[in-house]
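# Build me a model:
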Amino acid sequence: MVTEEKMRAVVARGYGGPEVLDVVTVPLPEPGPGQVRIRVEAAAVNPVDLATRSGALAEAGLMTAREHTGIGWDVAGTVDKLGAGVTALAPAQRVIGLRDLLDVSLGGYAEHLVLDAAAVAPAPPGVPATAAATLPLNALTALQSLDALGLTAGDTLLVTGAAGAVGGFAVELAARRGLRVIAQTGPADEDFVRAAGAEWTVGRDTSDLAADVRRHAPAGADGALDAAGLGIRALAAVRTRGAYTTVAGGTAPPPLRGIRLHHQWISADGAKLAELAAMGLTLRVADVLPLERAAEAHRRLAAGGIRGRLVLVPSANG
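Got it, this is the predicted structure:
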């Protein structure tokens, strides 16, 4: 008699506070055609995980209500098994990957995760899995947001929430494109955003963001990447007929003054993820906790003040 292989995973039993998170034992998932199974070594904890667990996403109509919901979007680990037709990846290869489906029963908080091969990329060389796991969701969000803005070298870009996970990657990627970055941040994070490539900073608690930005770009910034979801306050800092994008979860303001608006929703992209992994971007890990302490990680993230990402490690794989 063949014994079915099992693994541990964290799921949300219903919706609510961190207490609804539970470690369960479930059958080991099998990859289908075009998929890979990853032996997870690290999984990042993101704000979208909190919104999933609380039921906010189901309430907003972005996913159907489930009795058990998988949690966790981005992982780092090694390829454990290939589905039929997968040739670009190899068993035991170190990889990173992104799950962009909301409505699933198993997520990245698990010992194994099955993903489409097109959502997986080689891991950054020489980088620990705990750091590599912080790259996929936030760096891809920043990259796709910058692409949507369509700015060119020499243009000015306002990045709100510039010390956050998405904002930090946005500053670094924008500077590499030759954009002149105005980073909105607090005093404690000014050195970080300047090291990432910001040319100027404006205060996080300013009462008139538009006026502060226009001290550096008198007509207004050519574009704004509103990682903090400030809406109309960030839009007011953009020049007439400029460009503005907000990330998922933010509220897009009206298209005043002919400003081109974009609401960025993440989509998995293994090819772009491979490019990001090869760039040597700054990866920030706030702390590493075992899978069993997922609820604690959610509480800490909700409390705020975290710089970098909390990362969960399945103890059996660590």
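
# CA atoms for contacts and neighbours, from now on please.
OK.

# residues in contact with G32?
Residues counted as contacts of G32 (CA atoms under 8 Å, 6 or more residues apart in numbering) are 83-84.

# Look at it and tell me its secondary structure.
At G32 the chain is in coil, as set by DSSP: H, G, I helix; E, B strand; the rest coil.

# I'd like the distance between it and R99.
Counting by CA to CA, to the nearest Å, the gap between G32 and R99 amounts to 15 Å.

# Please, where are all the strands along the stretch 101-250 of the chain?
Secondary structure of the stretch 101-250 of the chain, counting by DSSP state E, counting those that start in this stretch: strands at 112-116, 120-122, 156-160, 180-185, 200-203, 221-226, 238-247.

# For my notes, please list the ones you listed in a markdown table and give mean neighbour count and distance to L137 for each entry.
Below are the strands of the stretch 101-250 of the chain laid out as a markdown table (neighbours: other CA atoms under 10 Å; distance: least, CA to CA, whole Å):
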| stretch | mean neighbour count | distance to L137 |
| --- | --- | --- |
| strand 112-116 | 24 | 14 |
| strand 120-122 | 26 | 12 |
| strand 156-160 | 29 | 18 |
| strand 180-185 | 27 | 21 |
| strand 200-203 | 20 | 25 |
| strand 221-226 | 29 | 16 |
| strand 238-247 | 23 | 12 |
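
# and V23, what does it touch?
Per CA under 8 Å, 6+ apart, neighbours of V23: 8-11, 291-292.

# If we use 7 Å, what do you get?
Contacts for V23 (CA atoms under 7 Å, 6 or more residues apart in numbering) come out as 8-11, 292.

# Throw the strands of the stretch 101-250 of the chain into TSV and include distance to L146, thanks.
Below are those laid out as TSV (distance: least, CA to CA, whole Å):
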stretch	distance to L146
strand 112-116	25
strand 120-122	21
strand 156-160	10
strand 180-185	12
strand 200-203	18
strand 221-226	7
strand 238-247	8
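
# quick one more, to check against the first:
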Amino acid sequence: MRAVVARRLDGPEAIELIETDVTEPAAGQVRIKVAAAAVNPVDVAVSTGMLVEFGLTAPRPQFGLGWDVAGTVDATGPDTQLDVGDAVIGVADLLAQTLKTHAEYVVLNADAVARAPRGVELHDAATLGLNGLTALQAVKALDGQTVLVTGAAGGVGGYAVELAKHLGKTVIASAGPRDEELVRRLGADHFVDRSEDLATAVRRFAPAGVDAVVDAAVVGIAAQEAVRNGGRHVHVQGGPRPPHLRGITVEQLLVHANSHELEELVSLVEANVISTRVAETYRLEDAAIAYKRLAAGGVRGRLVLLP
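I've put the predicted structure just below:
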């Protein structure tokens, strides 16, 4: 099969499309024939060596690329509840795998896989898993009624806005000026231009500060300044953890695959509570072009590879 990997770790231009063997699933695993796989910022980070630099994983000769996948179960190991032919989505959350979802086939643990949403094309469903799980786990960590979401037009931030609003929270969304219409459509009650002083702008709507922030843009202290004393700061990516100021609880969230939460997301998509967003599609052999496009910034929705 063909698979996209990173060996040199010097950026998107160095990723490679290789030929390799198809792996057989072990007990508790399924093999998925990939129909579509989204490209996420973490994939670009792997290709640049950033995760090694942050100490999240050790150096190795080859890193597989791709976290999100949608496709069809092709083979199963013992002790799985899925059947060959099932349409599924999944998340490959292990950093050190030599082969991941940017490939023609991928083997995942069954507890990182759920059935795909009905009535949704697989290339759309491929954008749900990683960003949706991150947002869901972040929103579940929140306390209080008023929530600030930074990076609200992005993959994680957009889902965080939709999920927080679904839970009845008052949502203040921070994003670029051209994204105001988008984030309001996602459900934001108030919009803050990210070029403004964040704490000052947010406190126009929440004078005492918000109860919590989902810091999808990894703003750090500037986002925490918008939180009330004793509130909560959910920091959703790797890198240095912001300090605990003014009694604020800081939680650094590193997403973990969970079939039950994936099923929860699928139900929310089927109920039209949350949306999937595809920006562009690329052939697998054009993965380097997609990675460069994502690294350049300004993408709204996800770039998706089609094997």
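
# quick one: TM-score?
Once the chains are laid over each other, their TM-score by TM-score structural alignment, normalised by the length of the second structure reads 0.97; 303 aligned residues with a CA RMSD of 1.0 Å.

# so which of the contacts of V23 of the first structure is the most crowded?
Taking other CA atoms under 10 Å as the neighbour criterion, V10 ranks highest of those with 29 neighbours.

# which residues in the second structure form helices?
Counting by DSSP state H, one finds helices in the second structure at the ranges 41-48, 50-53, 122-125, 129-140, 155-166, 180-186, 198-202, 221-224, 259-270, 287-296.

# which of those helices is buried the deepest?
helix 155-166 (a mean of 26; mean count of other CA atoms under 10 Å).

# Now do it: which range of the first structure does it align onto?
Aligned by TM-score structural alignment, helix 155-166 of the second structure corresponds to residues 165-176 of the first structure.

# Kindly report the same for stretch 98-111 of the second structure.
The aligned range for stretch 98-111 of the second structure is 105-118, by TM-score structural alignment.

# Distance to V88 of the second structure added to the helices of the second structure, as JSON lines?
Below are those laid out as JSON lines (distance: least, CA to CA, whole Å):
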{"stretch": "helix 41-48", "distance to V88 of the second structure": "21"}
{"stretch": "helix 50-53", "distance to V88 of the second structure": "28"}
{"stretch": "helix 122-125", "distance to V88 of the second structure": "9"}
{"stretch": "helix 129-140", "distance to V88 of the second structure": "11"}
{"stretch": "helix 155-166", "distance to V88 of the second structure": "20"}
{"stretch": "helix 180-186", "distance to V88 of the second structure": "25"}
{"stretch": "helix 198-202", "distance to V88 of the second structure": "40"}
{"stretch": "helix 221-224", "distance to V88 of the second structure": "36"}
{"stretch": "helix 259-270", "distance to V88 of the second structure": "10"}
{"stretch": "helix 287-296", "distance to V88 of the second structure": "22"}
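
# residue contacts, K81 of the first structure?
K81 of the first structure makes contacts with 36-37, 91, as judged by CA under 7 Å, 6+ apart.

# Tell me how many other residues crowd the aligned partner of T281 of the second structure in the first structure.
Aligned counterpart of T281 of the second structure in the first structure: V288 (TM-score structural alignment). The number of residues packed near V288 of the first structure is 18, by other CA under 10 Å.

# and what of the one 5 residues further on?
A count of nearby residues for R293 of the first structure, using other CA under 10 Å, gives 16.

# Quick check: the closest residue to it other than its chain neighbours vs P124 of the first structure, distance?
Distances taken as CA to CA, 6 or more residues apart in numbering place L312 nearest to R293 of the first structure, at 7.9 Å, with adjacent residues excluded. Using CA to CA, L312 of the first structure is found at 18 Å from P124 of the first structure.

# So if I had to pick from the two, which one is more boxed in?
L312 (29 against 25).

# how about the aligned residue in the first structure for H233 of the second structure, what does it touch?
Under the alignment (TM-score structural alignment), H233 of the second structure pairs with Y244 in the first structure. Contact analysis of Y244 of the first structure by CA under 7 Å, 6+ apart lists 149, 223-225, 235, 259-262.

# swap the cut-off to 8 Å and go again
Neighbour list for Y244 of the first structure: 149, 223-226, 235, 238, 259-262 [criterion: CA under 8 Å, 6+ apart].

# before we move on, back to that, mind checking the helices of the second structure for the one nearest to W67 of the second structure?
In terms of CA to CA, the element of those nearest to W67 of the second structure is helix 129-140, at 6.8 Å.

# Please identify the residue in the second structure that aligns with V193 of the first structure.
So V193 of the first structure corresponds to V183, using TM-score structural alignment.

# G144 of the second structure and I274 of the second structure, how far apart?
21 Å.

# same thing with G176 of the second structure?
Distance of G176 of the second structure to I274 of the second structure, given as CA to CA: 21 Å.

# Repeat that for A164 of the second structure.
A164 of the second structure sits 11 Å away from I274 of the second structure, going by CA to CA.

# do R302 of the second structure as well
Per CA to CA, R302 of the second structure is found 15 Å from I274 of the second structure.

# Repeat that for A175 of the second structure.
19 Å.

# Help me confirm that L135 of the first structure comes into contact with T282.
No. Counting by CA atoms under 8 Å, T282 is not a contact partner of L135 of the first structure; they are 9.1 Å apart.

# higher neighbour count, those two?
The residue with more neighbours, out of L135 of the first structure and T282, is L135; 31 against 14, by other CA under 10 Å.

# show me the contacts for the counterpart of the more buried one in the second structure.
By TM-score structural alignment, L135 of the first structure lines up with L128 in the second structure. For L128 of the second structure, the contact set (CA under 8 Å, 6+ apart) comprises 68, 265, 276.
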